[in-house]
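# whatever this is, show me its structure:
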Amino acid sequence: MAALVAGCGLPRGGPTKREIFAGSVQNEGDAFVLAVNDRVTRATAVQPALGFSDAFRSAGVLGSDTIRPGDTLGLTIWENVDDGLLSSEGTNFTTLEEVQVDGSGFIFVPYAGRIRAAGNTPEAVRRIVTERLAEQTPDPQVAVRRLAGDGASVSISGVAGGPGVYPIERPTRTLSAMLAAAGGVAVAPEVAQVTVVRGDRRETVWYQDLFEDPRFDIALRDGDRILIEEDSRAFTVLGATGAQAQVPFERQTLSAVEALARVGGLQTAAADPTGVFVFRNEPEAIARQVLARDDLIGAQRMIYVLDLTQPNGMFLARDFLIRDSDTLYVTEAPFTQWSRVISAFTGTLGTVSQVDSAASAISGDE
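Predicted structure coming up:
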């Protein structure tokens, strides 16, 4: 049997526990192998630090309703007569689209004349136009809205409900309100990230945090670029689990237990619950804290070991957080390898017996 096993490589899903431990620094390898405990879970519980800086959070609300030269306005005028000054035959209203505020701050409205818009709000312009037209048509009704243009506006791109350029108006002065005006996000809110580019600064926040922490619902500024992206983090699962795959994160934090559940858990007939490994390149600061050493330089290869059979094994796996690019590997139980050896051995004996029987039959025929 020993000769048979040594002479052929039995199929298996990956390295054994013994082989992994053989590659540890203690055995002159290049990776630190460390059993997970409460101290390790606390030291490694580091997630992407997303959020806006004080500079973004302290910016005051922009006076967005004040019209400036270069803004574009839209006007709708209703007249209380069938044959009005501006309306066409059969209608009692007219719409003036994209009325540009000139460099001097004025707009021109037929029958109302040249009106100063810069420095006024849309409401003030509405009152002025209404007063001017009231002298020539009975009880006119006017609506004024500021469109995206050369005025204060932001651009929204990425997986947003409605990408485009939007003016900063009274209802959309803050980030959450502007995103709502743009149709929200087109991915699950749990994995949506919002990046605001302002000048040469680029800062990102989780979409859900906009509603859970009011400090992140920042005031917008003219020229802000807003990018909506889906969380790109993922981890890889290999070994004796329900599936071997690269799995995307579906929430901000993910524990080892949750990661295993995402792929169907351990294979009942093959997995070794004492050999759940997490392979990771740990940043220098965290590696020094975990190993209680100050002589480490650069990122370190770490292999964390979870033993689910320990009294607190499940609790530790629940508290140990998976991070981006981690590899979660579950070794096979020794019984599984032994079963393969037995199967290979008995299968070989069966083949030899069949050959011998065939040879005997041929001899008898002769």
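
# C-alpha from now on. contacts and neighbour counts both.
Noted.

# quick one, helices of this structure?
Per DSSP state H, the chain carries helices over the ranges 2-7, 17-22, 38-44, 54-57, 122-134, 175-181, 209-212, 256-262, 284-291, 313-319, 334-365.

# among the ones you listed, which is nearest Glu229?
Using CA to CA as the measure, helix 175-181 is the one of the helices of the chain that comes nearest Glu229, at 13.0 Å.

# buried sites along the closest one?
Of the residues in helix 175-181, those buried by neighbour count under the rule 16 or more other CA atoms under 10 Å are 175-176, 178-179.

# let me know the closest of the residues you listed to Phe315.
Looking at the buried residues of helix 175-181 and their distance to Phe315, the nearest is Ser176, at 37.2 Å (CA to CA).

# quick one more, to check against the first:
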Amino acid sequence: MAGPASLDVKNENTTVLPFAVVKLNPEVVQVLEKYEPNGLPGILADTRPPSSIKFGIGDIISVTIFEASAGGLYVPLEAGVRPGNYVNLPDQAVDNDGNITVPYAGRIRAAGRTNVQVQEDILQQIKKRAIDPQVVVTSSQQRSSLVSVFGEVRTPVRFPMPLAGAQDRITDAITRAGGISGAGWETWVVLERNGKRATVPFGNLVYFPSSNIFVQPGDRIYLYREPMKFIAFGATGQQGEFNFDAWRINLTQAVAKARGLLDLQADPASVFLYRREPREVAQRLGVDCSKFDGDSVPIVFNVNFQDPAGYFIATKLSMRPFDVLYAANAPQVDITKVLNFINTTLVTAESGVTLVNNIRFPGPTSSTTTITTIGP
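From the prediction side, this is the model:
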């Protein structure tokens, strides 16, 4: 596959889409390592652990009321033989208005409040009528504060968040679903929260603990399988689309996956990596971003494999999904192509003359007539 010449890339000779060329060196690699693609914390601002879970509409609530002695508001005198002066009220669901009903306390607001807040509200309503009352409110069944995990997991699950806040992280939620069903390096995690969506590779959660954020009530976690790939063409041993087959690979490994550079064709000093970088990263790399629109800048990184240091630098540059790797032809290759074309043309012409000289036709005076070419 013919591609742009190395000089065209290095000189940024294009009028269709502007791009920047950045020579790969240790300083550039340091900038790229610092500005890793955004994980979940960079997309979803709320990474704090969940506070105490609040009741929602439809939750089933259990209320238990204790009194200091029998004969009070809730515990009759004959209950003195029981091992405790308390009464369990029938379980009830939080209604569409967000309330529950407690005898002698009336309608109590429950939706959007913690169990401690509901307990205190009930206590304030009955403390002047009951005998030194105490109130315990628990959740019998949660229907609002749920977390869903589905997709490429062994057992899709929908589980409630404990009232006290279990502080589960994303990987904990995935574990509740039996873990991922495929290879980690080709699994992606989508987190939906409060109308926002963030997508990261599964490995991002494992190797970057800051990305493994806490689960919040209402989170939907979807896992899907899509191998990470890059494209290689030009003077490489093999052109096409290649899977990473690992959580991460570096530029040197990518060249190896493409069967290396062609000995008689490639220019080792002109290996290029095409990708888009955020404007902030491009500015840190010294790119003049004034001629670029949008949040990202197309950049072509140039690595020189003719320099031994280039191999070490390339091992520090991590490939990203959909990167494009291009190895340019050496300048002498184009000259060789022209010479071969000229040589082929001359040989073809010479062969044609020889063929004409050897053709014989039947004549009237002899069995064959020889056509003789006249000319210098």
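
# would you turn the buried residues of helix 175-181 of structure 1 into TSV with distance to Phe315 of structure 1?
Shown next, in TSV, are the buried residues of helix 175-181 of structure 1 (distance: CA to CA, whole Å):
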residue	distance to Phe315 of structure 1
Leu175	39
Ser176	37
Met178	42
Leu179	39
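
# what residues are up against Ser176 of structure 1?
When contacts are counted by CA atoms under 8 Å, 6 or more residues apart in numbering, Ser176 of structure 1 touches 210-211, 217.

# now do the same for Ala188 of structure 1: its match in structure 2.
Under the alignment defined by TM-score structural alignment, Ala188 of structure 1 corresponds to Ala183 in structure 2.

# compare the contacts of Ser176 of structure 1 and tell me which is most surrounded.
Neighbours here mean other CA atoms under 10 Å. Within the contacts of Ser176 of structure 1, the largest count is held by Asp217, at 21 neighbours.

# just checking, that residue touches Thr174?
Yes: distance between Asp217 of structure 1 and Thr174: 6.2 Å, which falls inside the contact criterion (CA atoms under 8 Å).

# longest strand anywhere in structure 2?
In terms of residue count, the longest strand belonging to structure 2 (DSSP state E) is strand 266-278.

# that one: which residues count as buried?
For strand 266-278 of structure 2, the buried set under the neighbour-count rule, 16+ other CA under 10 Å, comprises 266-277.

# closest to Gln141 of structure 2 out of these?
Using CA to CA, the buried residues of strand 266-278 of structure 2 come closest to Gln141 of structure 2 at Glu277, 47.6 Å.

# OK, contacts around that closest one?
By CA under 8 Å, 6+ apart, the contact list for Glu277 of structure 2 reads 296-299.

# cool, and Gly60 of structure 1?
When the contact criterion is CA under 8 Å, 6+ apart, the partners of Gly60 of structure 1 are Ala219.

# that one and Asn120 of structure 1, how far apart?
Between Gly60 of structure 1 and Asn120 of structure 1 the distance, using CA to CA, to the nearest Å, works out to 20 Å.

# Tyr166 of structure 1: how many residues sit nearby?
Around Tyr166 of structure 1 there are 20 other residues, counting by other CA under 10 Å.

# before we move on, what about Leu123 of structure 2?
For Leu123 of structure 2, the count of nearby residues is 19 (other CA under 10 Å).

# how about Gly103 of structure 1, what does it touch?
Shown in contact with Gly103 of structure 1 (CA under 8 Å, 6+ apart): 69-70.

# show me what it lines up with in structure 2.
Checking with TM-score structural alignment, Gly103 of structure 1 has Ala93 as its match.

# leaving out the residues flanking it, which one is nearest to that match?
Closest residue in space to Ala93 of structure 2, ignoring its immediate chain neighbours: Ile60 at 4.3 Å, by CA to CA, 6 or more residues apart in numbering.

# looking for the alignment partner of the one you found in structure 1.
Matched across to structure 1, Ile60 of structure 2 falls on Pro69, judged by TM-score structural alignment.
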